[in-house]
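[1] only geometry, no sequence info:
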């Protein structure tokens, strides 16, 4: 009798399980993606998010609050005219403008007065008589809130600018809006969407590198998909914790989370893919190749992730609030990256099989014993390094350990 041909087909139950795993990750993305997009609404970017309560500047801020009459952040409307502005002449018009300003609509039917800490009343003339400043107090608690898609700070600045130009531009007065509230609005505008832009740039760069490495148009997409799904899962978890007040998130930590998950998931995926390609040259079955791949990679990848997580959790000892929260946020990102690389990516590789490496599809090496050790036959530098390590494994690991201890 002729020897039986080794099975090459993936069992049906395995394909079904892999398909369900992929669907499960897509469900996570469907819920986690929108949650990730709304993290910006939970950000705390004021000084209290970065400073410990015992810091000298925090203590000084709290002491200074006792001398403040309210919780307003100043917004200054400045009227300037090189020909001079006589407060007595324009007093009635300015007072009428200040009286009408709280009734001005910000957006969606919300009047300006709803976000003011006090009704505007005063005017401060310049010493040279060429300008008049109209101070407005915007409620500090509402400054970072949003009405629709726009922040209260941005709406307050734009509304004050438009109202003042409408009232005074015909008199030849230049209108300028400034002050701390305007700084907040400009700061938010400058960094608006930076997390999304940072993520897109990172994905494009990683995709280009993966295409150069794999010489395949399909495999990089699978690797990036595992990264993006891991990021969606991490965003979902962080959103749930932040919305319950268990974590504080800032623009800094959200940006780091995106890059960290993409980088870690891609790194772990590289190891899985490299081992899978190697195993496909040893066994004819995609499922057997994946079983060997998973057994060979899950321990080192998990150990690597555990080391990173332990290091990140050390940030919990920081006195800075934003840095302290960065630890668990980043740790959740590493966990999500690990899960994506060890579950979603293997499922895709099992479902697509060797074809995902097209056009450089790995072929089964002829007459190869599955259990025999594989000799490294590469002629390059890394082939020589691998042969050296294989021949003198004990010397290498002892020497490397000593170097690390001395370092």
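    Noted; the coordinates are in hand. Everything quoted here is computed from the prediction, not taken from an experiment. Numbers count the residues shown, from 1 in each chain.

[2] contacts, neighbours, all on C-alpha from now
    OK.

[3] so where do the strands sit in the stretch 201-350 of the chain?
    In the stretch 201-350 of the chain, no strands are defined using DSSP state E, counting those that start in this stretch.

[4] what do you get for the stretch 51-200 of the chain?
    72-80, 105-107, 110-111, 124-125, 131-139, 146-147, 150-151, 174-178.

[5] Dump those into TSV; add mean neighbour count and distance to residue 345 as well.
    Formatted as TSV, the strands of the stretch 51-200 of the chain follow (neighbours: other CA atoms under 10 Å; distance: least, CA to CA, whole Å):
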stretch	mean neighbour count	distance to residue 345
strand 72-80	21	50
strand 105-107	18	45
strand 110-111	14	48
strand 124-125	14	65
strand 131-139	22	49
strand 146-147	14	38
strand 150-151	16	38
strand 174-178	18	51
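
[6] Dump those into a markdown table; add distance to residue 362 as well.
    Putting the strands of the stretch 51-200 of the chain into a markdown table (distance: least, CA to CA, whole Å) gives the following:
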| stretch | distance to residue 362 |
| --- | --- |
| strand 72-80 | 65 |
| strand 105-107 | 60 |
| strand 110-111 | 63 |
| strand 124-125 | 78 |
| strand 131-139 | 64 |
| strand 146-147 | 53 |
| strand 150-151 | 52 |
| strand 174-178 | 64 |
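
[7] Quick one, which of these gets closest to residue 234.
    strand 146-147 (24.1 Å; CA to CA).

[8] Output the contacting helices and strands for that closest one.
    Applying 3 or more CA pairs under 8 Å, 6 or more residues apart in numbering; DSSP states H and E, we find strand 146-147 packed against no helix or strand.

[9] switch to 10 Å and redo it
    If you count contacts as 3 or more CA pairs under 10 Å, 6 or more residues apart in numbering; DSSP states H and E, strand 146-147 packs onto helix 152-168.

[10] what's the offset of the helix it packs on from the middle of its chain?
    32 Å (CA atoms, centre = their mean, to the nearest Å).

[11] mind listing what's buried in it?
    Under the neighbour-count criterion of 16 or more other CA atoms under 10 Å, helix 152-168 has 152-161, 163-165, 168 buried.

[12] The structure to be compared is supplied as follows:
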């Protein structure tokens, strides 16, 4: 017995020491000196980070080949090509077309002059203009040297476009396409909207904060904090991309900004809502913030940790684009959490109650309310309290009907098509895609993006025969030799980004591998896209189950239960599938997108599951806190009442920030923006507001098994329990 008492006392002492350390950590950014230190440190960091953040565009890599796993056959082809003269160059395909008839003598002279003037841009001899079978078009290939400076490479391609346009006689149409043209147009699309993305995102957040708080000053503080987080996170990513080997493209850079603004504002909303609630109980702003950090801090930490760990699961993927987005997003979320846990509390305490003008919170007088046992309902008021009471009347039919509706929305997944083509990747016409369409109208469909087969020169004759005999191959010619290797330029019969072309790649690989002594490899644009699609599928199969396990473990540790995490995971997965089904229908029937990017299901799952769980964390941690003082049913109703407004506002903010991705002219970002925005709203307004409360009310104490909340309640004696909980319809 004495040993048991000593052990219990030791455990209590350890718990008190831990609680004391946590309280000291929470007090640091709001102490008399600490608050000013936090502000000065963040100000100095912002001054250093801003110039670095502006250089992120120069550290991006937007060509598809850069995202291939090292063991992909296309990657091995790229390595082998570097052994050939000019083999590491990127082909730019210049296409000349005369829509009104056959090419004229003046056209022929202009193309000859273009070949001469484009020679300084080439890393290898420019191929003479090859006429189309119908005589109405011609194309030449200019191998352009790769450049680490994306701006310089883009300027070079644009100067080539200016040269051919200037030389073209009236009526002769010109375009510069091929891999080099597509890379430049993709990079230019990202580069042209970086600054508008920042200002539009900030403006969206500012407007929503102004509507939520209805105060001209309060909305500025979280905006300043999230702006500092954005610049710091972007600067860190730039340094990692420039000096740490991190692969960053325009997609991940755009998502970084959206994540920081969206998640950072969500954390600010939750903290400010709890801070304002505590200001009605504590006279000193410092004490109110201390309690707010201790009460809301664990939920925000769990939320940020869930997203960070889920994103880091992408490091186990094969695609460098997946592996790159993981650290990019994780750094953004971590910096947003750190900023909202230090700079934001410091600014709020410095400004005091006056910041909430004209709705300044005052100390609330103790209110006399009806006993819970007598009334049978929690002592809460407001719209969310009334909504909770409506759900509590018949929770089981409500969650059954809601689940059925969400399950019905998943039917749209059958129309979901993965396979976004180059011609369908842009929302507006651009030069490289126009050029591909012109080539497709006059040449074999694979001419705009040739396939390359490279093998030992000693087996070149046999290798050429096998290539020519492969179904789906239009023509093949020797394109270069060196270092004992021979490269064949192969034109496919089908469009280079079609399923039929991908099937031809598989046939080619299956036929050239057995050629004795050839050690042949198949690469090129079509092979690169095919390998990316295959790697993306493998990444989905690996990462999605892992993310589910990570989220389940975090929920279990936070809620100290087994049933609640399983229920929450199932609701979020159902919400994701419903969002994907609706998105598939909208992509096809409303936006008329040609298909979905291979990375969309994985990225959408990561964001919707990790971020969707955030709102359940915000809700259920407060439900658990309230249930500790009352009972499971009252905890649900009180938790919904006091968090309904702030969580809804947070969901609207996050959905609005992801909607900003629509300003990019790229379909893949528009798809991510719509899927996540719709999914967040569905999760906020339906899953968290209706489905989860109905399930929790129906399951009752079983929801919290095996924690002590699953056992019959005992009369509480916690002095920290509030007498009256007033609903916060807005934070």
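    Perfect, thanks for sending it. Keep in mind it's a predicted model, so treat the numbers as computed, not measured.

[13] Select, out of the strands of the stretch 51-200 of the first structure, the one closest to residue 200 of the first structure.
    That would be strand 150-151 among those, by CA to CA, at 22.5 Å.

[14] contacting residues for the closest residue in space to residue 82 of the second structure that isn't next to it in sequence?
    In this structure, residue 82 of the second structure finds its nearest non-sequential neighbour in residue 88, 4.7 Å apart by CA to CA, 6 or more residues apart in numbering. By CA atoms under 10 Å, 6 or more residues apart in numbering, the contact list for residue 88 of the second structure reads 78, 79, 80, 81, 82, 123, 143, 144, 145, 146.

[15] can you list those residues in a markdown table and add distance to residue 556 of the second structure?
    Shown next, in a markdown table, are the contacts of residue 88 of the second structure (distance: CA to CA, whole Å):
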| residue | distance to residue 556 of the second structure |
| --- | --- |
| 78 | 46 |
| 79 | 47 |
| 80 | 50 |
| 81 | 51 |
| 82 | 52 |
| 123 | 58 |
| 143 | 56 |
| 144 | 55 |
| 145 | 54 |
| 146 | 50 |
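
[16] Which of those are retained in the first structure?
    Of the contacts of residue 88 of the second structure, the ones still in contact in the first structure (both residues aligned by TM-score structural alignment, their matches' CA atoms under 10 Å) are 82, 123, 143, 144, 145, 146.

[17] Nearest spatial neighbour of residue 167 of the first structure, chain-adjacent residues omitted?
    Residue nearest to residue 167 of the first structure in three dimensions, not counting chain neighbours: residue 97, with 7.1 Å by CA to CA, 6+ apart.

[18] how near is that neighbour to residue 76 of the first structure?
    Here residue 97 of the first structure is placed at a distance of 14 Å from residue 76 of the first structure (CA to CA, to the nearest Å).

[19] Also residue 307 of the first structure?
    Residue 307 of the first structure is 51 Å from residue 76 of the first structure, where distance means CA to CA.

[20] Which strands and helices lie in contact with the longest helix seen in the first structure?
    As assigned by DSSP state H, the longest helix anywhere in the first structure is helix 251-280. Counting contacts by 3+ CA pairs under 10 Å, 6+ apart, helix 251-280 of the first structure packs against helix 194-214, helix 219-243, helix 286-313, helix 321-339, helix 345-352.

[21] so after the last one, what's the next helix or strand?
    Counting by DSSP states H and E, the element after helix 345-352 of the first structure in chain order, helix or strand, is helix 381-391.

[22] still on that earlier bit, now the buried residues of helix 152-168 of the first structure in CSV, please, with extra columns for distance to residue 349 of the first structure.
    Output for the buried residues of helix 152-168 of the first structure, formatted as CSV (distance: CA to CA, whole Å):
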residue, distance to residue 349 of the first structure
152, 48
153, 49
154, 48
155, 49
156, 53
157, 53
158, 52
159, 55
160, 57
161, 57
163, 60
164, 62
165, 62
168, 67
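
[23] counterpart of the residue nearest to residue 82 of the second structure in the first structure?
    Correspondence of residue 88 of the second structure to the first structure, assessed by TM-score structural alignment: residue 71.

[24] ok, that match to residue 116 of the first structure distance?
    For residue 71 of the first structure relative to residue 116 of the first structure (CA to CA), the value is 10 Å.

[25] Then residue 277 of the first structure?
    In terms of CA to CA, residue 277 of the first structure sits 63 Å off from residue 116 of the first structure.

[26] neighbour-wise, which of the two wins?
    residue 116 (22 against 18; other CA atoms under 10 Å).

[27] need the contact list for the aligned partner of that one in the second structure.
    Taking TM-score structural alignment, the alignment pairs residue 116 of the first structure with residue 122 from the second structure. Going by CA under 10 Å, 6+ apart, residue 122 of the second structure touches 86, 89, 90, 91, 92, 141, 142, 143, 144, 145.

[28] of all those residues, which comes closest to residue 66 of the second structure?
    Comparing those against residue 66 of the second structure with CA to CA places residue 90 closest, at 12.6 Å.

[29] what's the spacing between the nearest residue to residue 75 of the second structure once chain neighbours are set aside and residue 74 of the second structure?
    Residue nearest to residue 75 of the second structure in three dimensions, not counting chain neighbours: residue 68, with 6.5 Å by CA to CA, 6+ apart. To residue 74 of the second structure, residue 68 of the second structure is 8 Å away according to CA to CA.
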